[in-house]
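Engineer: coordinates only, sequence not included:
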């Protein structure tokens, strides 16, 4: 059976979506031993990155930053609270709003993650400039996809 151009377009290895998906899986796998050392999962790490940038944000704000639904974050945030890394409190201005605050333990964890970027740079075997360019391309792609959805 002869392959047509449309057959080629539908081959797995020719799909951008698969390249992104499989790279994401491998990136998460590369982070696993680093995160195990500090007791976080990858989604928890992403949430902590946001909180290290800006302590005291709301669940809605962290949800927007992580491009996820607030309800899907609730179990993750409850686990971070149970582990003593954050405090969840109702806003004094609007009790429907939940604010997130780092504990001293959560703040101190940031120092333990300081070497992660260097470890990932080594793991990827890329130059810093190449990774920055790739990140910028992916951010641009994500922005375009957000506009189209």
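Structural biologist: Received it, and whenever you're ready, just let me know what you need. If you're wondering where the values come from, they're calculated on a predicted model, not measured in any experiment.

Engineer: When you work out contacts or count neighbours from here on, use the C-alpha atoms and nothing else.
Structural biologist: Will do.

Engineer: three-state assignment of residue 2?
Structural biologist: coil (DSSP: H, G, I helix; E, B strand; the rest coil).

Engineer: go on, residue 93?
Structural biologist: coil.

Engineer: Kindly report the same for residue 68.
Structural biologist: Three-state assignment for residue 68 (three-state DSSP): coil.

Engineer: Give the burial count for it, as a bare number.
Structural biologist: Using other C-alpha atoms under 10 Å as the criterion, residue 68 is surrounded by 12 other residues.

Engineer: Next: the one 10 residues further on.
Structural biologist: A total of 14 residues lie near residue 78 under the criterion other C-alpha under 10 Å.

Engineer: tell me which element it is part of?
Structural biologist: Assigned by DSSP states H and E, residue 78 belongs to helix 70-82.

Engineer: Also residue 114?
Structural biologist: For residue 114, there is no host helix or strand (DSSP H and E).

Engineer: one more structure, for comparison:
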């Protein structure tokens, strides 16, 4: 009899899932979003809506274009998010007085008030992650460098 290769034998030269950076990033992203979900449910926000609100809590008004650039979202994705936030009474979109082609996004009083209710979210995520503030800072910096490098490699 000849020795036939086993069909299910692992190839020694094959990439391993647990050694792939892409899978580690994907898994971490899913896990972080799952931890965020109950916290954001209390605020009545989805994760992408929360990101929009974070940008506006930092500085407003922001144009739709600025929001898209900061969040890496195209208008086809951002417009429905803003429409939903507007229907929730959290933001208001207005045409710019200087340039009617420019749409600016403002927080409403309710949107501003929501900021105070969200203050504990970063600490809750940090506690769930089990990492020190220094480790989280290092991770964020490393991911920022990775993102910038991958954007420039396109």
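Structural biologist: Cool, got the structure. Owing to the predicted nature of the structure, the values given are computational and were not obtained by experimental measurement.

Engineer: quick one: TM-score?
Structural biologist: Their TM-score after superposition, calculated using TM-score structural alignment, normalised by the length of the first structure, is reported as 0.94; 146 aligned residues with a C-alpha RMSD of 1.0 Å.

Engineer: so the helix holding residue 78 of the first structure corresponds to what in the second structure?
Structural biologist: Per the alignment by TM-score structural alignment, helix 70-82 of the first structure matches residues 75-87 in the second structure.

Engineer: so how far is that stretch off the chain centroid?
Structural biologist: The chain centre lies 15 Å from the centre of stretch 75-87 of the second structure; the measure is C-alpha atoms, centre = their mean, to the nearest Å.

Engineer: how close does that stretch sit to the first structure?
Structural biologist: In this overlay with the first structure, the average offset of stretch 75-87 of the second structure from its partner residues is 0.6 Å by mean C-alpha distance after the TM-score superposition for the first structure.

Engineer: And the contacts of that stretch?
Structural biologist: Counting by C-alpha atoms under 8 Å, 6 or more residues apart in numbering, the neighbours of stretch 75-87 of the second structure from elsewhere in the structure are 48, 49, 64, 65, 68, 91, 92, 93.

Engineer: which parts of it are buried?
Structural biologist: For stretch 75-87 of the second structure, the buried set under the neighbour-count rule, 16 or more other C-alpha atoms under 10 Å, comprises 78, 81, 82, 85, 86.

Engineer: can you pull out the strands in the second structure?
Structural biologist: Secondary structure of the second structure, counting by DSSP state E: strands at 62-63, 91-95, 103-107.

Engineer: which one of the ones you listed is the most hemmed in?
Structural biologist: Among these, the stretch with the highest mean neighbour count (mean count of other C-alpha atoms under 10 Å) is strand 103-107, at a mean of 21.

Engineer: residues contacting the residue nearest the centre of the first structure?
Structural biologist: Nearest to the geometric centre of the first structure sits residue 46, at 3.9 Å (C-alpha atoms, centre = their mean). Under the criterion of C-alpha under 8 Å, 6+ apart, the contact list for residue 46 of the first structure reads residue 66.

Engineer: What of the one 4 residues further on?
Structural biologist: In this structure, residue 50 of the first structure makes contact with 62, 65, judged by C-alpha under 8 Å, 6+ apart.
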